[in-house]
Structure formats: C-alpha cells, structure tokens
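Chemist: Return a 3D structure for these sequence lines:
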Amino acid sequence: MEQNTFFSAQEKVRLAQLYRELLKLSGNILHPDDCKKLKTYLLEAVRRNLIQRNVFGMNPILNDMETALIVASEIGLTRGAILGIMVHTCVRCGYCTPEDVEREFGVDVAGIIKGLNRILELYEKNPSVESENFRSLLLSFAEDMRVVLIMIANRVNIMRKIKDTENEEARRKVSEEAAYLYAPLAHKLGLYRLKSELEDLSLKYLEHDAYYLIKEKLNATKKSRDEYIEKFIRPIDEKLKKAGLKFHMKGRTKSIHSIWQKMKKQHCGVEGIYDLFAIRIILDSALEKEKMECWQVYSIITDMYQPNPKRLRDWLSIPKSNGYESLHITVLGPENKWVEVQIRTERMDEIAERGLAAHWRYKGIKSGESGVDEWLNNIRSALENNDDLQLMDQFKMDLYEDEVFVFTPKGDLFKFPKGATVLDFAYTIHTNVGDHCIGAKINEKNAPLRQKLNSGDQVEILTANNQSPKQDWLNFVVTGKARAKIRQALKEMQAKQGAFAKELLERKFKNRKIEYDEPTMMHVIKKLGFKVVTDFYKSLADETTDVNEVLDLYTEQQKIEAGLAEHTPAPSAENYNIPSEAELKAKTNDDVLVIDQNLKGLDFSLAKCCQPIYGDDVFGFVTVNGGIKIHRQDCPNAQELRKRFGYRIVKARWAGKRGSQYPITLKVIGNDDLGIVNNITSIISKEEKISLRSISIDSHDGLFSGTLTVMLDDTSKLQLLEKKLKTIKGVKQVSRN
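Modeler: Here you go, the predicted model:
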C-alpha cells in the first residue's frame, strides 16, 4: 500500500491503527485466511485505481474499517458483517462480483454485500427519506437485518467526520437523513447511545448556533449540576435503605437534541427547561410486589419533597402501548428547583431499554407499525443474548410480504398492497391520470396497464387524451381508490350516454308529432323487458334497441290506454286457476289483518308518516300500547321497522271500498308561471269525490314548490289526479309524500 499515492501519510498511520484495533476485537472470530484474502482484494483494487473517494473526500477503506469497528464494538456483530463492510467497496467498484465473494468468504458475507448494494441502488433513485414509507422500504430491501445495523453504524461514522467539510450541501443532506431516518431506526433497535449521537450531531450541523448555545450552558453548569444531584439523592438513599428496599439510583442529563426539542415546544431558553436532568430509581422487586414498592418509593419521596401534581405520569396502572412501564414524578428539591424522578423496577427498566423483546409473546410477525416494533425489538434481543449469529437467518425480512413500495420519477415514494398494478399507481397519483392511463415505463421499460408492481420500481405513467375507463379495468385493480374512481367514471359515462339517448328519443317524438307521456313510456320500457330505466337508455345509446320499434310500441300503448286499439289482448284462460275453498279461506283468515272489517276489541289506525289509502299495498305494525298502525309497503319507515321489529309486523289487506275518504299529501314542483296555482285548484275542484283540504306554495328563483292535501277514495283516483296535474303547463313533477 505504501507504493500507491491513494493513501496520505496520515491515512497510512490511521490505517495501521485501525487494523490493530479491528484485529484485537475480531481476531478470534475471523477465519485464519480472512485477513490475507481481504488484504489482497483491497491492495489490488487500489493498485488498479478502482476505488474512489466519496463526496466528502474520505478514503473509503478507512471509512469501512471505522464502520466495522463501530459494528463490532458497539453493536456486537461479528465475521459476516465485518467482512461484508470491508469487501463491499471492492464489489461496488467492479473489482470482483458477489459470486467471487461467496466463493472466497462464504454465503453469509455475500448476503450482506447483496443487501448493501440493494440499498445503495435505492439511494440512486433520489428518494425522499423523510417519508415513513422509505423507512419501511429500506427494511424490506435489507432482507438481513444486519444490513440496516451496518447502515446506521456507517452513518454515525460519517457524521463524526464531517465537521470541517467544505461540501456544506452534502453535509446538510447527510444530517437530515440521520435525523429523519437513521436516528428513529436506531431508537427502534434499542441502540439508544447511537441514536442520541446521531440526533446531537445532526442538530450540530443543521442548527449550529442552537447546538453550541446549549452545549456551553450545560458545560458551564456541569459541576454545580453534579453537586446538586448528589445533594438531592443522599437523603432519598438513606430513607429507601431504612425501608428495606433493594435498589440503585443514577442521574442522567438530557441530550442536547432533547433539550432543543423542549425549547422549541415550550418557546423558552435553556434556563426555562427545569428538567435538564432526571433521577432514575430502579428497584429489585419480585413481580407480585412491583407496583406496591414503586408506590412506596413515591410516598417516601413526596413526603420529603413537594410534588407537582400536573407532572405526575402513571404508566404503572396503564402501561404505554409499546409496553413501557414507569412512574414519573416532578418534585421541588433543594434551592426550589424542579427535579424529575423516574421510579421503576429492573424488569420495567429492561423493557424500557429493549422494548417488548424482553417479553416476546409472538413467534410470527405481524404487519403494520406494531409488527415492525416487535420484530425489531426481537432482533435486538437476539443480538444481545445469542453469540451464535447463525440465528440471524431467522430474521430474513418477510414483514412486508404483503406490501410493495414504488417510486415516481421525482423520487416520491408510495406504498401499495401486493398485486397492485400500473393502473392502481396511476389513480393514486391523480384521478385524471388514471382515467387517461394507457401504460407506464417501469425502470425505463414499457409496461402495460395490468403490469404488477414490485418494491423499488420507478414508475412513469403514460397517458392519452382519447383513453377512457373500461369495465374490465375493475378485474385487475386492487386498491379501493382505483375501484371507486373507475366505477364513478363508468357511471358518469353511462349517465351521459343515457342523456344523449333520451334526447334522441324526444327528438324522434317531435319529428312524428307524438305527445310524450312518462307513464305510457314506463309501460313500454317494461314491455321491452327492462327493469331499470337507465338500462333502457343505455341500450338505445348502444343501438341494441331500435328507436323506431320503441315509437311503434308507444303509439300502440297509447291506443290501448285510450280504448282505441283494434284488438286489446285478453288474459289467457290457460293461465287462470280457480282457487280452492281452502285458499279462499286462507286469504281472509290466515293471520292477515283485514282493514275496514268490523273487528271487535282491535284498535287500528292509518299511519300519518305514509298516509295509506284504499288500493295501497299495506302491512300492520303492533305498537307498544297494543294498537296497530297501518303502513304502506313503501313507507319511508318500513325498512327500519322490518329490520328492528320484525316480530311486530302483521300482514294486512283492504276488505273492500266502504265509501271512506283518506287524506293524501302531494308535492308539486314547476315553473313559477302566472296563474299556475289557479290551474291546479281548478283541476281539483272539477274532480268528483276529491276535495282540497289545504295548499301551501313557496316560490324561489323562478321555481315554485307546492304541498297539497286532498281527500279521495282510492289509489286509482290518486293516479288519475297526478296524471292530470302533470298536464298543466309549467308543472315539472308531481309526487306523493
């Protein structure tokens, strides 16, 4: 290495020092020929000038060795991870292949390098690392959890060395990634010291003035703070020992990053943060005595120092969702200073430090954020408690087997369920993009609408103005948003087609000078076999139904209704069966309430909500006081009554006309033309056995809405009245309430 100018004089000294430290830490776990092979790989790659310095001008070999030291000393990873870090640069620069590494160093080392390469390729897509989706994608790409631990260690090493770099833009980007991505991951893994260091260093580079202000304040007060802690805990120590409790105490100063977050939240200076440090009391208690002894300590402390009731945090009675248990109190100590005291047991402290891994309950892996936490904590537990790192094989990533993470060309990241297609992606971007999507470019290669997405794909949607949603699109999209938007678009297209078909039909009516009547048209539509009007108009638009045939049927139906038809078909005698005596008896007596019969001891009345009249299909509802209300079958309340009180529903039918008249409310809507009210009242007054009880008219913006209450005998009279009211010029709609 001395013959090559790749290493400066200082770097050569540092290289020898790092080599000795690394050998001391890992010499007993490396294979006898590992060092020799590694040295050959690195020397040859340097000799060929294949290895390049990074954006900060750092020597990658030294950087890898420093990362390996962090991994070995602070995380506890061994041979596979250390060799993976050291050989990885040789693979990236093209000196050797993953297959070469597998042959020389084994499958384990090759797997680590594969994971590191995948993540570095991910970074080349310029993603937004602030997103939670990127954190999830990073985990899914790593496969082997050691890769994520190596990435955290590498970021810590880089952050330690970029204080004096001239590339401020690169330092800002690396610091932001440390704060948004690697510090939270280190926290989830229980690497709290590395997490705090990443947070503090990112603050140092991103908020330089704030960092040094807080640091200077802490340094200036360290001696007095230590003296105060000793003064505060001395009497507590004596009291707890007298009570016979087994415990140990420690004081801890908050990290600079944590103090800065509090300053921003509370809008104050360092002096305004009164809990710069906390005292932790950790009890050695039996499981059944934990809560009792924690509250005993609470009682002893609050007898000595005045507590702040607003600052009591009881996570003993109800632990946090992540399993954290502790009792936090803030008391007024000597010199009238507020001090936070955390009371917990050894078991609780273990859970606080290592998460739920301390009490692992699940053998499988759950999806979602809670699954991530449990899985990561379990890995941390295995790292601490198992020397045999072959156990890491069980941590192959299958947590995100039901999810894929996909990039836009700009680096934005989206999460989809497994099986999502190009079309799902298009509708996630925008509804208009989805409606006009014709395909995509996935990783610069053309792909159809149906192409399924894979994690890490970079997708660019292709659109065309003449494209529109198709019915078969619903067969392959998997996201709810895409389904809903496609259905909505198809419905709107169908409505437009229906409106066009209706306009065409009305134009044909005018050409033949035929008067259009809605009830007559409904008869024709039913004769043609359509149950839904929209289906009829759709068939006209598709030209599967002939417009001229519709017109012929319409004119024939008009003649039948007017009694002018040459031959009105009579019902076939073959289809008529004479009912038996038993059936006739059942019709009148089989649990059917017969309305208007002279029934003794039975109280029934017509419901006011739907105002049934003779001829309506009806049913009875037994009320709480024993009476029976008669409702129409299409009453607005009918569905709810049947669903909730089906046992109180009785069949009902009319016995026959008895000369009774019933009140009916009609709603009339139309243009506010002069004389329209007179025309309405005139028609009603001319009708026999129909009387107007009340009329209420409301006019607004050229439209009127009227409510009429009339008295009449049966539904046939009602239908005739509605038909006549609709013939009035300006009347748009007549409906029964």
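
Chemist: Could you use CA atoms for every contact and neighbour count after this?
Modeler: OK.

Chemist: Tell me who's in contact with residue 652.
Modeler: 592, 593, 594, 595, 618, 619, 620, 630 (Cα atoms under 8 Å, 6 or more residues apart in numbering).

Chemist: Any of those residues buried? List them.
Modeler: By neighbour count, with 16 or more other Cα atoms under 10 Å, these hold 593, 594, 595, 618, 619, 620, 630 as buried.

Chemist: can you redo the residues you listed as a markdown table with secondary structure and distance to residue 302?
Modeler: Shown next, in a markdown table, are those (DSSP: H, G, I helix; E, B strand; the rest coil; distance: Cα to Cα, whole Å):
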| residue | secondary structure | distance to residue 302 |
| --- | --- | --- |
| 593 | strand | 76 |
| 594 | strand | 80 |
| 595 | strand | 79 |
| 618 | strand | 74 |
| 619 | strand | 72 |
| 620 | strand | 70 |
| 630 | strand | 71 |
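
Chemist: The structure of the following sequence is requested for comparison with the preceding one:
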Amino acid sequence: MSNLLNQTGHRLDADQEKPRFLISDLCAYLESYLDSDQVREVYRAYLFGAEAHSGQHRKTGEPYIYHPVAVARILAEMRMDHNCLMAAILHDVIEDTPTAKEQLAGTFGVEIAELVDGVSKLSKIDFQSQAEAQAASLRKMLLAMTKDIRVIMIKLADRLHNMRTLGVMRPEKARRIARETLDIYAPIANRLGINSVRLELEDLGFAAYWPMRYRALRQAVSESRGQHKELVANVEAALLNRLEQEGMDGHVYGRQKHLYSIYRKMQEKNITFSDVVDVFAFRIIVDRLDTCYRVLGAIHNLYKPMPGRFKDYIAIPKANGYQSLHTVLFGPQGIPIEIQIRTEEMDRLSESGIAAHWMYKSGDSGGIAMSTRASDWLQNLLEMQQGVGDSVEFLEHVKVDLFPDEVYVFTPRGRILVLPKGATVVDFAYTVHTDVGNTCVAARVDRRLVPLRTRLRNGQTVEIINAENATPSPAWLNYVVTGKARANIRAFLKNLQGQVAVDLGRRLLERELKRFQISLDALGEEKIQQVLEEYRLESQDDLLAEIALGNRMPLLIARRLTGEDLATPVETAGTPGAESAGGLSIKGTEGMVVSFANCCRPIPGDPVMGVFNPGKGIVIHRHGCRNLGEFNKQGHNWIEAQWESDIEAEFATEIRVEAGNRRGVLGTVAATISEQGSNIENVTSQERDGLFSTLVFVITVKDRVHLAKIMRSLRVIPSVLKISRQSI
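Modeler: Now for the predicted structure:
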C-alpha cells in the first residue's frame, strides 16, 4: 500500500488519509538529532508504555499507545531532549494505568517520574465541582512547570494532539475542551513564544467551539483571497524588486492571517469582516539586524505607511521574547497590508519560543533570552500561588497574566517593564517587587505626581513613592489588572483581616467573661479544647475570629467556657446601655470585621450599637435606626459600642440639600464642601419641579462637629433653602 506525507510530516494511510504515528517513524526521525543510545532509551520507554496501556483504546478506535507516540512526535519536531520524549510517551501511565510514580522512578529515574507526575491530573481527590477539579489539576501542573518547563511542553503537545482528534468527542465535551484550550493552553503557548503551537491550538479551538462562525469566516477569507490573489503576487514581486534595487538580500512570504486572530479582532472592535484592514500580511526575512531597519525605510518609500501602526518589537521585545518590526502600509488599490520584518534567527524563535532553548543550544542568545523571560514569568507564578487560597482563585489570577496586549514602561533607571494593557501604577509597583507594591503611597509618571489608579501608556517613566508603614488598600482591587498584584493584595488583606478578627474576638469574649468574673487566660486549656471540639475548630484563634465575624455569639461562648447554664446573668439583661463601660470601643481602623451601616451612616459623636452579622462581623448602627428591628430585644445579638476619643479616620455620611434650580448651584455646593476638608464620594440630583431640586451628597467627615461645620457653611449659600442629615 502506498503512503502519503501530510504537512506535519506524519505518515498517512492512502485509503483512510488519517495520521499514523508509528514508533519506527519516530525513531527514524530522532536519529537526525539524538545519539543512538538516547534513541534506544526512547524505544525502551515505548515498550513500557505499550505494555502498560495494553488493551486500552482511544475513542478513535486506535490502540491507546498511538496517542503518546504522537505527542512525542510533536515534541521531536521541536527537537526536545530524549528525557522529555520518554516522559511524553509515558505521560498517561500514572493517570490511566496501575503504574505508580515510584515504579517509574525505579525504572527510568526520578527526573522522568517527576515530569510524568507533573502532567498527571489530580484524579484521586474528591472535588466539589468539575471546575474545582480542573483548576486544582492545572495549578498542580503549572507549579510543576516552575520546577521544569518541560512539563508544560508535554502538556501542550498532549493538548495539540487531542485537539487534532477532537471530532470523535460528544459535542458538549468537545466544546468544553475547546473553551479550555482557548482560555488556558493557547495563551500559555503564546506566553512561552511557541507561535506554531499557539496558532494551531487557536484555529482548532475556534473550529470546535464556534463551528458555524469558523466555516463562515473561512469561506469569507477564501473568497477574499481569490479576489486578491493577483494583488498578493504583485505586492510580493514589488517588495522583492525594491530589495534588489537597494542591494539587500531577503526572502518575502505572503501569508493570510489566521482565522482566530481575524475573529478576535472583529469581536474586540465590533466590526465586520469587510472592515478588517490587514487580512493579508507579508513577512520579509533578512540576514542581519541592521538590515531590518534598512528594509523598513525602503518599503516606506515604496508604499505609504499607515500612521500609528508601526511597532518596533526588536528594540523592545514582547514579554515572550518575540522580536520583529511591524508596519501597516497602504498597498495597491489602497488596500492595507501588514509587513513583518525580522532576521532568520528572530523568525525561528518566533515559531519555537522557549523550545529554542533545546533546539539551538549552540550559544544562541535569542534562545537564552526566551528562557530567561519564561523563568521570570514562572517566578511570578510561584509568588502568586503563595498568596491565594483555593485553586480556582489561582487559576483566575493566571488567566489575567496570559493575555498578550502589552504596555511598555520604564523605571527611573531605564529598565523596561512589560505590563498588560490597562495596567495601573499599582500593577507597576508589584511588578518591580512585592514589597514595593505593598508600601506604595504615590507615584510620579514622567516626573508628575499622579494617583495610584492612573493607567499607564507606552513609553512612560514611572517612579514609585513608598512609605515604610504603608499597607495595601482594599480599593486597589477595583483597578489593578495583573494577577501578581491582585494575589498579593488579597493575601495581605486576608492576613490583616484574620489578625484584626482575632484581636476583636478576644475583646468581645473578654467582655462577656468579665460578667462571669473570669478572664480568658484564667480558663483551663481543657475547657477551651472542649469548646473547640464542639464547634469543630482547630485553634483558639479560629474561635476568636468566628466571634468577631459574627458566626458565634460571644455570650454563648462565654457560657460554654464557664459551664454556666443558659440563664442570663443580671448584667446581661438585654437593655441598651447595660454594662456600657465594657462595650466595644470603635477606632475606625478595625478593617473588614467592623463595618458601618449604610442605612444610617454613623459617625463619631453619634450614640451607636453593634449588631452581629454572620460572616461579616459587627455592623455599627446609630441608636434609633429603623433597620435595627428586633435586635434590641435579643441581648446576645447586639453589643453596646462607643467611639474612641482620638479617632483620626474619616467616615461616610449622607446629607440632603434642597436648593433653587439655578445654573452653577451644584458646583457651588460641591466647592463649599471641599473647602471644609471633606471629600464627596457620590452625588445624585432629583428635580422636584422646574424651580427646585434636591441634591443628595455622600461625603466623608471626621465627626459630628466636622459635619456641623460643613452644614453651617452651606446654609449661607443664597440658593440653598434647606439642609438635613440622612434620617434614621
């Protein structure tokens, strides 16, 4: 039977025309770059894998071992080392056969066993949902990748072959796998610079997830290519002719932009296919770096460049190490064409990415640079995972860092940092160092002071101003975009909330124990342990945090600890004001375990009480607030509170200003509030009729005295008719 060869070099059966991945073909290919001893080791791994998978078949009907051999062939085309190829052939034996990791280590060595284990899913752990299981397995794989990058190389090759054979899957499962490929694996391939793998994963994922859109777009591109076939040939000839006239050697390749990138551009810019201006692209490959810039000048003289569409990725490479000059020109008939200019080395690296570290080991500087950039990203992953809780949260942070739109900014010393599009000053600070981010208080962009939420643009120089005692703010989470920044801020706030909760819980419990004439320290360890076991808590700190968060009532815990019955002591007869000297003292710095009710917006000077809200801690209300309901009748659900005498924090409150409906009245009122040292958080306007309107301001004040000062200053404005504070 005759055999054919497809574009990927796989042998095709002439009758069935589908790839066959034979170990003999793989070994013959490996002999082109591996030693004979190494090829024999790969064959030994094949024999072990074939025996382990004996009797297993894929949904295509083929013996299962075809899949691992196909994965190894993909990696061989990247010229990966023999240990990586052996691990690829064995990558499913731990997960899908009785083979243990220890057995692999004894037969093939610890290195290969670790690689195989890194790719294996966490299948022996029970998870609450499919999403959690998926996230945990991906987290395990990504962390294994930080120790050995070959883990992700094997996983990408595994996913690529699975995508090539996705047609046999049920439609819903095929769509789930395609979505995961587009969300995770294609972006990882892009982040590691492996362009050839990324493009195929994206197009296969696109075809499986949106099959009708894929077919329609493919048809549109095919028709467009047919209409412009002569134009493409003419542009190629014109570019080559100009290179010859300038005495420069180079190769010109006309190519069609791949379908998924066209689709994404249509989605992001909300445009139709006819509005996509650069469907056709040309790549010019030259011998030396300086020739790239000479070619750029020559083609700009041939066709007019489109303003604002030139990018120099040679001087400032992408985060994954990609280098090239990009420009868009007005071609024949005014049709825009994209031109990429690069050296042969840059072209190889753009296709191979991190794989260049293995493909070109002869001191290739580009491959080393790619490896360094990948290592930096992996280090960020390590830092990120230390500050997050569950695997789903970690995966969300990773996704943020995987998408490629970038901004290039400079440190004061001229170092270039690459950030995602939309990154802020805080993102920059965390990219420099975690400690720089945690303690940043202000920044200068191009020597001008700017707010921390300022979004950065290409070419700006950013200087961070730090304060030793500064800490991250919860508000930062509203505008940071990098996974590292988000993970570190959340980690800090979780630790802060935990410590604040423990301290507050201790104060609340000590207050109740005082009524039983005993302190927490005086209680025996045995009594505390009994209560911990009863509530299934691990430590005393956990119990105190539960009290502060409102999940456990301090009075009930005090009774359990003291062994008292449920009869309420005289001092705790739920009357507001009882035992007020032992009430909760509010400083305004308790963090998230003490919050202030939006219904009445209490401020220092108001008589207040606290209500336990499970999961949220204590919510402070003004006395008489209509939303307190029956809490006054439930002594164990509320706590008397009072303000500290030296509070420096600011608190939000609401005022209503009724004014004549005249031009400029809102600006006058706002300016007056600002002059009194208050910040306006929100304002709404309600027009009662054509003559009068009601302005509702949410402002920050220090206390009742500060509020009274603001209200007095507003009363003297001629247009203001009435001022009142939010009612309770």
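
Chemist: Provide the TM-score value for the superposition.
Modeler: The TM-score (TM-score structural alignment, normalised by the length of structure 2) is 0.49; 451 aligned residues with a Cα RMSD of 6.0 Å.

Chemist: Looking at the contacts of residue 652 of structure 1, spot the one nearest residue 119 of structure 1.
Modeler: Distances from residue 119 of structure 1 to these, taken as Cα to Cα, are shortest for residue 619 (69.4 Å).

Chemist: Looking at the contacts of residue 652 of structure 1, which one is closest to residue 104 of structure 1?
Modeler: Taking Cα to Cα as the measure, residue 104 of structure 1 lies nearest residue 619 of these, at 86.3 Å.

Chemist: just checking, the closest one touches residue 628?
Modeler: No. Residue 619 of structure 1 lies out of contact with residue 628 (Cα atoms under 8 Å); the separation is 9.7 Å.

Chemist: which strands and helices sit next to whichever strand or helix holds residue 238 of structure 1?
Modeler: Element membership of residue 238 of structure 1 [criterion: DSSP states H and E] is helix 208-242. In this structure, helix 208-242 of structure 1 packs against helix 192-206, helix 256-266, helix 290-304, with contacts taken as 3 or more Cα pairs under 8 Å, 6 or more residues apart in numbering; DSSP states H and E.

Chemist: Quick check: which of those helices is buried the most?
Modeler: helix 192-206 (a mean of 21; mean count of other Cα atoms under 10 Å).

Chemist: Can you tell me which helices and strands that one packs against?
Modeler: For helix 192-206 of structure 1, the packing partners by 3+ Cα pairs under 8 Å, 6+ apart come out as helix 145-161, helix 168-177, helix 183-188, helix 208-242, helix 256-266.

Chemist: Quick one: work out the angle between the last one and helix 208-242.
Modeler: Angle, helix 256-266 of structure 1 to helix 208-242, by axes from the mean of the first three to the mean of the last three Cα atoms, to 10 degrees: 100 degrees.

Chemist: tilt between helix 256-266 of structure 1 and helix 192-206?
Modeler: Using the same axes, to 10 degrees: helix 256-266 of structure 1 against helix 192-206 is 60 degrees.

Chemist: Could I get the full set of strands for the stretch 301-450 of structure 1?
Modeler: Along the stretch 301-450 of structure 1, counting by DSSP state E, counting those that start in this stretch, strands occupy 306-307, 313-314, 327-332, 338-345, 403-407, 413-417, 437-442, 445-447.

Chemist: Which positions within the fourth one qualify as buried?
Modeler: By neighbour count, and taking 16+ other Cα under 10 Å as the criterion, the buried residues in strand 338-345 of structure 1 are 338, 339, 340, 341, 342, 343, 344, 345.

Chemist: rewinding a little: out of the strands of the stretch 301-450 of structure 1, the one nearest residue 222 of structure 1 is which?
Modeler: strand 338-345 (15.5 Å).

Chemist: what helices or strands is the closest one leaning on?
Modeler: By 3+ Cα pairs under 8 Å, 6+ apart, strand 338-345 of structure 1 packs against strand 277-283, helix 290-304, strand 327-332.

Chemist: For residue 67 of structure 1, give its distance to residue 21 of structure 1.
Modeler: Per Cα to Cα, to the nearest Å, residue 67 of structure 1 is found 12 Å from residue 21 of structure 1.

Chemist: Check residue 709 of structure 1 too.
Modeler: 99 Å.

Chemist: again with residue 250 of structure 1
Modeler: Taken as Cα to Cα, the span from residue 250 of structure 1 to residue 21 of structure 1 is 32 Å.

Chemist: neighbour-wise, which of these two wins?
Modeler: The neighbour comparison of residue 250 of structure 1 against residue 21 (other Cα atoms under 10 Å) goes to residue 21, with 15 against 12.

Chemist: Are we agreed that the more buried one is in a helix?
Modeler: Yes. Under DSSP: H, G, I helix; E, B strand; the rest coil, residue 21 of structure 1 falls within a helix.

Chemist: which one is it nearest to, not counting chain neighbours?
Modeler: residue 69 (7.7 Å; Cα to Cα, 6 or more residues apart in numbering).
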